[in-house]
Structures are given as structure tokens and as C-alpha cells.
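**Q** quick one: sequence and predicted model below, then my questions.
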Amino acid sequence: MIKISIIIKTLNEAANIAKAIESALAAVADYDGEVIIADSASTDGTVAIAKQFPTSVVVLEDVLERRCGVGPQLGYQYCRGEYIYILDGDMELDAAFIRKAIEILDHQNEVAGVGGYIHEMRTDNLELKGRIKRFQRARKKDSRDVDCLNGGGLYRRTAISQVGYLSDRNLHAFEEYDLGARLRSRGWRLVLLEDKAVDHYSYAMGTWRLLWHRIFSGRFLSSGELFRAAMAGRYVGRVLREVRIVPLSIGVWAYWACSILAAQLTLPTLTLLTAAGMPIAVMAIRTKSLNLGLFSVLTWYLSAGGFAVGVLRRRCPPEASIRSRVVHSAAHAVARPEATPESLWAG
């Protein structure tokens, strides 16, 4: 029986993947463990580099299925660990964190997952700067129960088996939140430690270039996709309370509906200009930055548009097998693609 599986999800991470794999191998060195690269059909040298290490490498066959939720679930199809860690291809894992997380899962049977501090190594854009500020406001000493483990975490296989699947393949984002909501609905706890879990080498691109990347990658569909997942998983109330962008996206539609209605009754041009400028002014004052205020409001509008599209998108069964192929096997034999994680666990 394997103690720990580390799944590294990748898409064009040739610049970072070697360090990610080395850190994962170091983290499992003291355990009976495995490292699995779950690649979403990279077009650079990611797979070639990964094949140089004692890891298993599986590749997504259909590029149209590329989403944030696909990678973890693809790796889950092949992994055999009692505990499972999800690592991005641009992260370096801290072995000390893994030891502490395993200790918690070994002795606290009600805990489904353990996460830690994500150390951002780059602050090239406003999104990352905002993310760091939000974390610093929320950061507390010791450990605390949380809604989800953003940025990765170590999960208990038996908890994942109970909720049916690891990651919803339909989601362009919020796959960690969806998993957390499903686990909490079954009574499991998620624990966040103050300890550093990873160093994160995020996108080396400026604010507006990153925004275009988010648009073309489909990320702005994710709030609507999450709402659909919440409807299927019966946790709509949770998502409205806990995921700010969902009620915000709905609120943007309501705000403009009311503004257009008001424009019909008063001075149309002045009313619409005021409606357009007020959110930017409020956010600029709140963030003490005109650029960050403008960026925030533009993100709201893109998310609101994506929400409508995402809600209407057809969903694939999230527990269905993802078409893939094994291109490299580690010393341990990997499972056949048609085998389910539960059947592997039973064996």
C-alpha cells in the first residue's frame, strides 16, 4: 500500500517542472510514495523533461477538455496513495510541510485535508499583489478550519472516495472550493496550517497581459460553472455565502438592470455615466489605487459575462473516466486508465 501520491498538474511548464518534480520526490523520499505528472497536452518540453525522472507521466488526449479541474482528476485516475497531494507545475513543495500534514491525517481521523501557506515568489501583476494582501489579512497563527484548500493540499483518499471524485473536470477554476464544499457537506474538516507548503512561481507577465490570458483560457466562465456544480451538488447556499464572485456576478447584472431602468426615467446619459464610474471610484478609494480599482471592476464585468455563459454550459459527468494515455511509468506499475480509484484502493 502506497502512503502518499503527489499529483503534479501541468500545462506548458517546461521552465518550472524539473524543480517541481525534484521537490515532490524529496517530499516522498521518507515514505512509500509516488509522483504522477498529469499533463493537459502540453506543447512545450514539459513531458520530455518529466520523463527524465522516476515519475509516472499521463497525458490528456482531448485538448478541448483542458480546464483547471481536469488535471487533479486525471492524476487521481492513476494514483494509489492513502494520502494525495495536488501540486501545480510551477510550485516547489516543502518536505517539512508534508511530514506535518501526514502526522495530522494519521492522528485526526475527522480531517479530510491539510493545506499550508503559499509563498508567492513573483508579484509581477495586480492579481498576485491582491492575492497576497488577502492572505495576509486572513492569516492566523497555528491551524484553523477553512472552507477549502486553495493552491493545493494533502487529502485523505477515503474522504475523496466518499464524495465520488477528487476534482470536477468541468471547472475552469474553483475546483478546490468545489471539493471543499462536497467534503464539508459530508462532515469532514479541512485544516490550514501557518507552515509554508510551497513556493509558487506564478505567471511572469504583467497585469493586462495576464487579464488577456484569463479571458482566452476560459477562467471567467468559472463562476457560472461553479454555480452549476453547486446546483448538482446541492450546496448553492454555501457558494452564495462563501464565494464572493458568484453573488457579485449576479449583482453586476442586477446593478445594470436597475441602472438601465433608472436611465429610462431620468437623464439617460448622465445616469449611465454615473453608473459606470461609481464602482471604479469606490474600488479606487478602497484599494488606494486607481489601477487596482479599474482592474477589479473590469474583472467583475468579465466574471459577470462569463457567469451567464458558464451557467449554460453543458456538464460532463465529473466522475467519468478522462481519456488519457500513459507516456512514462515509474518503478511502480501504474493502474490501467479504465480502473477506478476505488477499485485500486480495494486491491
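**A** The structure has been received and is ready for your questions.

**Q** contacts, neighbours, all on C-alpha from now
**A** Fine.

**Q** what packs against the lengthiest strand in the chain?
**A** Determined from DSSP state E, the single longest strand within the chain is strand 189-200. Applying 3 or more Cα pairs under 8 Å, 6 or more residues apart in numbering; DSSP states H and E, we find strand 189-200 packed against strand 91-93, helix 95-107, strand 111-120, strand 144-145, helix 175-185.

**Q** show me the one of those that comes nearest residue 62.
**A** When the helices and strands packed on strand 189-200 are compared for distance to residue 62 using Cα to Cα, the nearest one is helix 175-185, at 19.5 Å.

**Q** contacting residues around that closest one?
**A** 68-69, 112, 147-152, 159-160, 163, 166-168, 189-190, 226, 229-230, 233, 235, 238 (Cα atoms under 8 Å, 6 or more residues apart in numbering).

**Q** pretty sure residue 128 is in a strand, no?
**A** No: read with DSSP: H, G, I helix; E, B strand; the rest coil, residue 128 is helix and lies in no strand.

**Q** for burial, what's the neighbour tally of it?
**A** Each residue near residue 128 was counted by other Cα atoms under 10 Å, and the total is 17.

**Q** residue 152 versus that one, what's the distance?
**A** Distance of residue 128 to residue 152, given as Cα to Cα, to the nearest Å: 17 Å.

**Q** next: residue 38.
**A** Residue 38 sits 14 Å away from residue 152, going by Cα to Cα.

**Q** residue 314 too?
**A** 27 Å.

**Q** want to compare, so here's the second one:
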Amino acid sequence: MRVTIGIKALNEERRIADAISSALRALEPFDGEVILADSGSRDRTVEIARAMPVRIVQLADQSQRCCGAGAQLAFQQARGDYFYLLDGDMVLNPAFLPAAVDFLERNPEFAGVAGAVREVHTDNAEFQIRAQAVAGGEGWRAGLVDRLDCGGLYRVSAIREVGYFADRNLHAFEEFDLGARLQARGWKLARLDAPGVDHYGHQQSGYRLLWARLRSGYAGAAGEVLRAALGREHLGIVLRRLSHVRNAVAVAAWWIVLAALALNPWMTPGSRLLALLALLAAPMAFLAWRRRSLRLGLYSLASWNIGAFAFFQGLFRRRAPPEQPLSLITITPSD
């Protein structure tokens, strides 16, 4: 079998039919398969998928649910020489897969390749910031990259070499973690100047999304990635390239300085207040300038603080061996 497309999903009834249909169209030139890895959907996601020509597996222990587990569950069942990871809220451009396979076959030093990502829904602050990054940020432009955010096509032999596709413990950043492990072994990753996927994303408000990510563990994923890298050959890459680690340390240092100012017995109340106000205003002004919007700057400040708090939760969160296979349930097609 040439190509496996794995689709990870949780409660994606609105988009799953489009995601699967796009994957099936992309596979038409190849001997391939589509695998839906469901993390325990409570809507019609599985029901819709059962009516389509795909293999469906579901996470047996839903307490293990996270982004890394969903991706690894799909990869566990893959039989192709190449593996494409697609989210259930994405639509794959059918022309991309032939270009990606051709690129990997002509460039044996590359472990994976992705295409351009189009963010469709940019109504909330989170995805407006994401769209700004996608429009020209490092890692989203064509050329060498350090990760394949929003999915890509991977050489399965390269994945086998680094042990597993996605760390089952990670609530996010599973693509970054995989990229770091691959690069530590000498593999390269690339993004092509060709349409890859349309990403529909969340439509809830940015602040509600922040709260949901804090509750689910997603916000602490940078700490989980650092924890997973301790003592491993890709630790240096994580420390150099994952900006969320540096941001969390910087925010924690900011908290310490704020606390020291607030408790400083040698300052007058007036000077202490002015110093605190200046220290509070400085990051707000910087982020508003960086995002070119006061509203987005305020959201970024909230996101950075929540991310720093959750970072330390993730850093000390218990881990299961990432090489250990996930238990699954196989779901049969409908008649």
C-alpha cells in the first residue's frame, strides 16, 4: 500500500464528511486507505463516517484523549509507505498529495512535506493571530521548516526510525515534537508553495477557547514537550525552537518582578504604584504593537499568562511510555 491518510477527530460532525471526501479524492491516483481515528465523539461523527469507505478505530480509554493520542492512534493502523495526518476540521487539496509524494521520492533526505494552510474562520482573536502567522510567519512559508503544523505527508520509514509518530501524552505541539525528534536524527522537513489544506477551526470566542484549553490540558502542552525531551537528543532543538517555553519563563520572571515590587518595603506607595503600572503596561504595549491591534494585544497578554501557568502544570504532568500502543476499538461500516 502506497499512502495512508489518517484523520483524527473528536465531535466533528459538521466537517467530517468533507474531510473524508477530500481524503478519498486525494487518494484516487494511489493505492491507499483512509483511517478515521476517533477519540470518543458524542455527536454523529462516527455515524457519518461509517457510511463512507474508510476504516474506523476509536480510543478505548477516553481518559487518554489528547491531540497526540489521536494522531498516534491513526498511525498505529497505517499500512502505507507514506502517512498523511489530517484533522477532522480540515479539507485536503487533492492536487497536493501527488506533489508531496513526488517531492519525497525525489528527495530521500526529507522525512515529511506539507503545503500552504488557509485559515477559513478568523472570527475570534485566536485565529486572527493564527492567520497573521500563517500569512508570513517562519515555518509557514515555502522552504525548509522545523515542523509540519496543520499536518503533512511523512515517510513512514523515518517515523519508524524515531520510534513513534505522535507522543500519546501531548495535548498539543505533537507536530513540533515529531519534527524535533526527526531533525535530531538528521532528517529534514519542507513546506511546498502549493495549497495543502483549508482549516476551519473553532468558532467560539477567543476567551472561551482559552478557558477550554486550560481545562483540557491543551494550554500546558509546551511543558509536556519539554518534559518529554529531558535527557533526549532533541532537547536542544526544543529549547532553541519552541518559543512557548521561552515565553513561559519570561512571564514567570515578570510575575516575580511584579511580586517583588508590590512587596518592596523601601518604596513609597506612590512610586510603587507607578512602577507597577509601568510594568503592567509594558507587555501590553509591546503585544498591541506586535499584533497591530489593542484588542489582539490584550488577548495575547491573557493567552501568555494562561500559557505560562499551564506550562508548569504540563511540565510536571504524569506520562505514559510514548512507545506503548494505545488500546482501540474497531468500528465496522454500516450496511
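**A** Yep, it's here. Just so you know, these numbers come straight off a predicted model, no measurement behind them.

**Q** TM-score for the pair, please.
**A** For this chain pair, the superposition-based TM-score is 0.94 by TM-score structural alignment, normalised by the length of structure 2; 329 aligned residues with a Cα RMSD of 1.8 Å.

**Q** from the contacts of helix 175-185 of structure 1, list just the buried residues.
**A** 68-69, 112, 147-152, 159-160, 163, 166-168, 189-190, 226, 229-230, 235 (16 or more other Cα atoms under 10 Å).

**Q** leaving aside the residues adjacent along the chain, what's closest to the alignment partner in structure 1 of residue 312 of structure 2?
**A** By TM-score structural alignment, residue 312 of structure 2 lines up with residue 308 in structure 1. Leaving aside its sequence neighbours, residue 308 of structure 1 sits nearest to residue 224 (Cα to Cα, 6 or more residues apart in numbering; 6.2 Å).

**Q** if I pick residue 195 of structure 1, what's in contact with it?
**A** Contacts of residue 195 of structure 1 were listed using Cα under 8 Å, 6+ apart, and they are 97, 116-117.

**Q** also residue 219 of structure 2?
**A** Counting by Cα under 8 Å, 6+ apart, residue 219 of structure 2 touches 171-172, 210, 213, 306-307, 310-311.

**Q** so which of those belong to strands?
**A** Among the contacts of residue 219 of structure 2, no member falls in strands (DSSP E).

**Q** got the residues you listed as CSV, with neighbour count and distance to residue 140 of structure 2 columns?
**A** Formatted as CSV, the contacts of residue 219 of structure 2 follow (neighbours: other Cα atoms under 10 Å; distance: Cα to Cα, whole Å):
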residue, neighbour count, distance to residue 140 of structure 2
171, 25, 21
172, 21, 18
210, 19, 23
213, 19, 23
306, 19, 25
307, 27, 22
310, 23, 26
311, 27, 24
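
**Q** let's see which of these end up in helices.
**A** Among the contacts of residue 219 of structure 2, the members found in helices (DSSP state H) are 210, 213, 306-307, 310-311.

**Q** just the strands in structure 1 please.
**A** Under DSSP E, structure 1 gives strands at 2-10, 33-39, 56-60, 81-88, 91-93, 111-120, 144-145, 154-156, 189-200, 324-328.

**Q** packed most tightly, which of these would that be?
**A** strand 33-39 (a mean of 27; mean count of other Cα atoms under 10 Å).

**Q** how about residue 248 of structure 1, what's its partner in structure 2?
**A** Counting by TM-score structural alignment, residue 248 of structure 1 lines up with residue 247 in structure 2.

**Q** so that match sits against residue 310, correct?
**A** No: Residue 247 of structure 2 is beyond contact range of residue 310, at 12.0 Å (criterion: Cα atoms under 8 Å).

**Q** neighbours of residue 46 of structure 2, how many?
**A** Neighbour count of residue 46 of structure 2, defined by other Cα under 10 Å: 25.

**Q** contacting residues around it?
**A** 38, 56.

**Q** any idea how far residue 277 of structure 2 is from it?
**A** Counting by Cα to Cα - residue 46 of structure 2 and residue 277 of structure 2 are separated by 52 Å.

**Q** what's the angle from the longest strand of structure 1 to strand 111-120?
**A** 30 degrees (axes from the mean of the first three to the mean of the last three Cα atoms, to 10 degrees).

**Q** and of the contacts of residue 219 of structure 2, the nearest to residue 24 of structure 2?
**A** residue 172 (26.4 Å).

**Q** enumerate every residue touching the counterpart of the closest one in structure 1.
**A** The alignment partner of residue 172 of structure 2 in structure 1, by TM-score structural alignment, is residue 173. The contact partners of residue 173 of structure 1, by Cα under 8 Å, 6+ apart, come to 67-69, 219, 222-223.

**Q** how about residue 97 of structure 2?
**A** Per Cα under 8 Å, 6+ apart, neighbours of residue 97 of structure 2: 26-27, 153.

**Q** make TSV out of those and add distance to residue 281 of structure 2.
**A** Converted to TSV, those look like this (distance: Cα to Cα, whole Å):
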residue	distance to residue 281 of structure 2
26	50
27	52
153	44
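
**Q** in structure 1, what sits opposite residue 71 of structure 2 in the alignment?
**A** Match for residue 71 of structure 2 (TM-score structural alignment): residue 72.

**Q** ok, now residue 297 of structure 2?
**A** Using TM-score structural alignment, residue 297 of structure 2 sits opposite residue 293 in structure 1.

**Q** correct me, but its match touches residue 287?
**A** Yes: in this structure, residue 293 of structure 1 is within contact of residue 287 by Cα under 8 Å, at 6.4 Å.

**Q** the two: which is more packed in?
**A** Under the criterion of other Cα under 10 Å, the comparison of residue 293 of structure 1 against residue 287 puts residue 293 first, with 20 against 13.

**Q** spit out the contact partners of the more buried one.
**A** Residue 293 of structure 1 touches 280-287, counting by Cα under 8 Å, 6+ apart.

**Q** make a PyMOL selection of the buried ones in these.
**A** A single PyMOL command is used to select the members of the contacts of residue 293 of structure 1 judged buried by 16+ other Cα under 10 Å:
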select buried, resi 280+283+284
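
**Q** the contacts of residue 293 of structure 1 in helices, which ones?
**A** 280-287.

**Q** now those as a markdown table including distance to residue 143 of structure 1?
**A** Written out in a markdown table, the entries for these read as follows (distance: Cα to Cα, whole Å):
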| residue | distance to residue 143 of structure 1 |
| --- | --- |
| 280 | 36 |
| 281 | 37 |
| 282 | 34 |
| 283 | 32 |
| 284 | 33 |
| 285 | 33 |
| 286 | 29 |
| 287 | 28 |
